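In: Got a predicted structure here, sequence first:
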Amino acid sequence: MLGKLLFFVLLLVSILISEIIVLNINKAENERRISHSVIAINDLVESVFNDAVIAVDVLKEIVKISDQKTLSLEKFNQISASLLSEYHNVDATLLLPNGIVSYVYPYEENKLALGHDILNDENRRKGGLESIKNNDVRVIGPVTLIQNGKQAFIVRKAILSNNTFLGFTSLVVHLSSISELIKQELIREEMNNYKITGYNPDSGIAEEKLVLSKGDINNNDAVKGIINIFNVHWELSLASYQPSLKIKAVIFVCVFFTLCMMQGEIVNVF
């Protein structure tokens, strides 16, 4: 009777210790995976948006030193063509005096945006006001562009002169330009279940901010990390790592036999 009781005690203790070991393995592996993925994606996305951030600032500075703090259409097109040829991750440029889209490049694909007053559009207003208030670059999106219905990111910077708001310079980076790059990076990191949400202060709906996703993600046990994109943040969610039944079984057997051996040594001592 005593032998059976001892067996069941060792069995229960083995199960408990095995579960603790598995939980620690889960935690360590999840921290490793999210850390590696965040670093890899952060470097990749910053390298993509770096072109747009430089270009939007260049355009802003040219406007500020120009006569009347504005550009002619000819000058805007000339500068935009040069920027797009130099910075290959930029898909379009826009100039918005007083917050109203007045110039676009390339014209045909973006002409429907002309006249769009973002500070009076509830779908763009908060993001625009943030750019003015913080006087920094904002990467907003993904959003659906009004000019062509494409999913894209808007890289925006306010033009301020002596604290007076003059307008915005905005650049467009299509979602398709970077989604495949991120997907390939996650494949290299061996991630099969993930979700990345972007930044858009004008929307409270997570689905509208979706950058990329694959597989099933349970928000209750997902592992999350923050991707820093210049002055805003994206969120990366990964499915929690779970050791296979084979690994769990090996851990249990090792623990059980170790306890059995220890129990035998204790008995021999006494």
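Out: Yes, it's here.
In: from here on, contacts and neighbour counts on C-alpha atoms
Out: OK.
In: which residues of the stretch 101-250 of the chain fall in strands?
Out: Along the stretch 101-250 of the chain, counting by DSSP state E, counting those that start in this stretch, strands occupy 103-105, 138-144, 151-161, 164-174, 194-197, 210-214, 223-229, 232-238.
In: quick one: contacts of the fifth one?
Out: By that I understand strand 194-197. Residues from elsewhere that reach strand 194-197, judged by CA atoms under 8 Å, 6 or more residues apart in numbering: 206, 209-217, 234-239.
In: ok, now with 6 Å
Out: Residues outside strand 194-197 that contact it (CA atoms under 6 Å, 6 or more residues apart in numbering) are Lys209, Leu210, Val211, Leu212, Ser213, Lys214, Trp234, Glu235, Leu236, Ser237, Leu238.
In: for the last one, same thing?
Out: The list of residues contacting strand 232-238 from outside it, by CA under 6 Å, 6+ apart, reads Tyr194, Lys195, Ile196, Thr197, Gly198, Tyr199, Ala222, Val223, Lys224, Gly225, Ile226, Ile227.
In: again, but for the fourth one
Out: By CA under 6 Å, 6+ apart, the list of residues contacting strand 164-174 from outside reads 56, 60, 90-99, 152-160.
In: now the second one
Out: Contacts made with strand 138-144 from outside it, assessed by CA under 6 Å, 6+ apart, are listed as Lys150, Gln151, Ala152, Phe153, Ile154, Val155, Arg156, Gly198, Tyr199, Asn200, Lys209.
In: Out of those, who's the most crowded?
Out: Highest neighbour count within the contacts of strand 138-144: Arg156, with 28 neighbours (other CA atoms under 10 Å).
In: coming back round to it: just the buried ones from the contacts of strand 164-174?
Out: Neighbour-count burial (16 or more other CA atoms under 10 Å) applied to those gives 56, 60, 90-99, 152-159.
In: where's the residue lying closest to Ala206 once chain neighbours are set aside relative to Ile227, distance?
Out: Distances taken as CA to CA, 6 or more residues apart in numbering place Thr197 nearest to Ala206, at 7.0 Å, with adjacent residues excluded. Using CA to CA, to the nearest Å, Thr197 is found at 10 Å from Ile227.
In: What's the local residue count around Glu235?
Out: Applying other CA under 10 Å, we find 17 other residues in the vicinity of Glu235.
In: oh sorry, the question was meant for His174
Out: Neighbour tally, His174, other CA under 10 Å: 22.
In: got it, and Arg138?
Out: Arg138: 26 surrounding residues under other CA under 10 Å.
In: what are the ranges of the helices in the chain?
Out: Remark: helices assigned in the chain by DSSP state H are 2-65, 73-86, 107-110, 125-134, 176-188, 245-269.
In: second one coming, line it up with the first:
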Amino acid sequence: MSNILKEKKPIISFFITFIVVFSTLISFYMFYEEKENKRNSDKANLLMLNIINEIQSKISQGTTVVDSQILLLKQNNYDTKDFNNWAKDLMEGKDSVACLQFAKDGIVSNVYPYEENKSAMGHDLLKDKRRDDGALLAIEKKGITFVGPIKLIQNGKYALIARKPIFNNSGETEKFWGFSTVILYVDGIMKSLEQKIVDNGFEYQLEGFDPDIEQRPLLSKSKNFKGKDTLEFDVVVPNGKWIFTLEKK
């Protein structure tokens, strides 16, 4: 019996050594994987804080332009003959702002740039059942409202629409003049951010949020996004929230 044990001792020692070494390697791997996952998670969280700030900053550009249009209109006694010049200057350096509009009496009367947005001319915001709730709410609140993201009829792009009513108070009584409107393309908001995300080693997907439908509307995503091992973040925007998903390459 003792001879058999002696013969098997090297084999037993080998297996014990193998198990110890294998367990150690597994422990090191799990430790490394946990550390790597934490590092990726921390990196993703830091990146998302930066992205959220930039998205909200770009959206706030729309608010600024809406108010600037109204100020220029009032300074020019509600005459829009120089609208194209104002619009060109207001859009300069604002990559998220895609289109500026005036809607006198609620009917779109000025658009810039004109060629790609001319189909919006004559659109009656107060009679369009798809848009009148937001328009009437803006008049009631006498403040800025955000609609969307919605898919635009003229080009199929997702856009966020910032709209504010204009009141002419130069006479004895305040009178509704129309709307100042700014359209922000989601693609425009994401354009400068996408390269930053990819450079940091991530792919992304951006979805809208609608509690009334099961499928979230897809607003934008990078071409190599696969949807595996992802981290999900909420991005609060004026009209609700977007769902932003990061995926490690």
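Out: Thanks, I have it. The structure presented is a predicted model; accordingly, all values stated were derived computationally and were not measured.
In: Just give the TM-score of the two.
Out: Both chains were compared after superposition, and using TM-score structural alignment, normalised by the length of structure 2 their TM-score is 0.65; 230 aligned residues with a CA RMSD of 4.4 Å.
In: thinking again about what came up before, counterpart of the residue nearest to Ala206 of structure 1 over in structure 2?
Out: The alignment partner of Thr197 of structure 1 in structure 2, by TM-score structural alignment, is Glu207.
In: Output the contacts of strand 232-238 of structure 1 as a markdown table; include the columns distance to Arg124 of structure 1.
Out: Converted to a markdown table, the contacts of strand 232-238 of structure 1 look like this (distance: CA to CA, whole Å):
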| residue | distance to Arg124 of structure 1 |
| --- | --- |
| Tyr194 | 28 |
| Lys195 | 24 |
| Ile196 | 21 |
| Thr197 | 18 |
| Gly198 | 15 |
| Tyr199 | 12 |
| Ala222 | 30 |
| Val223 | 31 |
| Lys224 | 27 |
| Gly225 | 26 |
| Ile226 | 24 |
| Ile227 | 23 |
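In: Out of those residues, which is nearest to Gly115 of structure 1?
Out: When these are compared for distance to Gly115 of structure 1 (CA to CA), Tyr199 comes out closest, at 24.7 Å.
In: List the residues that contact that closest one.
Out: Taking CA under 6 Å, 6+ apart, one finds Ile140, Gly141, Trp234 in contact with Tyr199 of structure 1.
In: Could you measure from the counterpart of Lys38 of structure 2 in structure 1 over to Ser35 of structure 1?
Out: Counting by TM-score structural alignment, Lys38 of structure 2 lines up with Ala28 in structure 1. Distance, Ala28 of structure 1 to Ser35 of structure 1, by CA to CA: 11 Å.
In: Pick out the residue nearest the middle of structure 1.
Out: Nearest residue to the geometric centre of structure 1 (CA atoms, centre = their mean): Trp234, 3.4 Å.
In: Just put the helices of structure 1 in CSV and tack on distance to Phe168 of structure 1.
Out: CSV is the format used below for the helices of structure 1 (distance: least, CA to CA, whole Å):
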stretch, distance to Phe168 of structure 1
helix 2-65, 8
helix 73-86, 14
helix 107-110, 16
helix 125-134, 8
helix 176-188, 23
helix 245-269, 56
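In: Ile146 of structure 1: which of the ones you listed is closest?
Out: The minimum distance between Ile146 of structure 1 and the helices of structure 1 falls on helix 107-110, with 8.7 Å, by CA to CA.
In: What's the match for the residue nearest to the centre of structure 1 in structure 2?
Out: Using TM-score structural alignment, the partner of Trp234 of structure 1 in structure 2 is Trp242.
In: and what of Val38 of structure 1?
Out: Aligning on TM-score structural alignment places Val38 of structure 1 opposite Met48 in structure 2.
In: same thing with Val211 of structure 1?
Out: For Val211 of structure 1, the aligned residue in structure 2 is Ser220 (criterion: TM-score structural alignment).
In: Quick check: that match vs Lys88 of structure 2, distance?
Out: Plainly put, Ser220 of structure 2 is 27 Å away from Lys88 of structure 2 if you go by CA to CA.
In: Who has more neighbours out of these two?
Out: Neighbours around Ser220 of structure 2 and Lys88, counted as other CA under 10 Å, are more numerous at Ser220. The numbers are 18 against 13.
In: tell me, how many neighbours does the closest residue to the more buried one other than its chain neighbours end up with?
Out: Leaving aside its chain neighbours, Ser220 of structure 2 sits nearest to Leu206 (5.1 Å; criterion: CA to CA, 6+ apart). As a burial measure, Leu206 of structure 2 scores 23 neighbours (other CA under 10 Å).
In: what's the answer for Glu265 of structure 1, then?
Out: The number of residues packed near Glu265 of structure 1 is 11, by other CA under 10 Å.
In: Per the alignment, Asn85 of structure 2 pairs with which residue of structure 1?
Out: That one, Asn85 of structure 2, aligns with Ala81 by TM-score structural alignment.
In: Report the contact partners of that match.
Out: Applying CA under 6 Å, 6+ apart to Ala81 of structure 1 gives no contacts.
In: What separation do you get for it and Ser66 of structure 1?
Out: Using CA to CA, Ala81 of structure 1 is found at 18 Å from Ser66 of structure 1.
In: With Phe7 of structure 1 instead?
Out: Where Ser66 of structure 1 is concerned, Phe7 of structure 1 sits at a distance of 86 Å (CA to CA).
In: Next: Val137 of structure 1.
Out: Distance, Val137 of structure 1 to Ser66 of structure 1, by CA to CA: 21 Å.
In: Ok, Val172 of structure 1 next?
Out: According to CA to CA, Val172 of structure 1 stands 23 Å off from Ser66 of structure 1.
In: These two: which has the busier surroundings?
Out: A side-by-side neighbour count of Val172 of structure 1 and Ser66, using other CA under 10 Å, places Val172 first with 22 against 11.
In: State the distance from the equivalent of that one over in structure 2 to Trp177 of structure 2.
Out: Counting by TM-score structural alignment, Val172 of structure 1 corresponds to Ile183 in structure 2. Using CA to CA, Ile183 of structure 2 is found at 20 Å from Trp177 of structure 2.
In: And for Asn77 of structure 2?
Out: Look at Asn77 of structure 2 and Trp177 of structure 2: by CA to CA, they are 12 Å apart.
In: Name the residue in the two with the higher neighbour count.
Out: When neighbours are counted by other CA under 10 Å, Asn77 of structure 2 and Trp177 differ, and Trp177 comes out ahead with 17 against 10.
In: any idea how far the closest residue to Pro106 of structure 1 other than its chain neighbours lies from Glu29 of structure 1?
Out: Distances taken as CA to CA, 6+ apart place Ala92 nearest to Pro106 of structure 1, at 6.2 Å, with adjacent residues excluded. According to CA to CA, Ala92 of structure 1 and Glu29 of structure 1 sit 41 Å apart.
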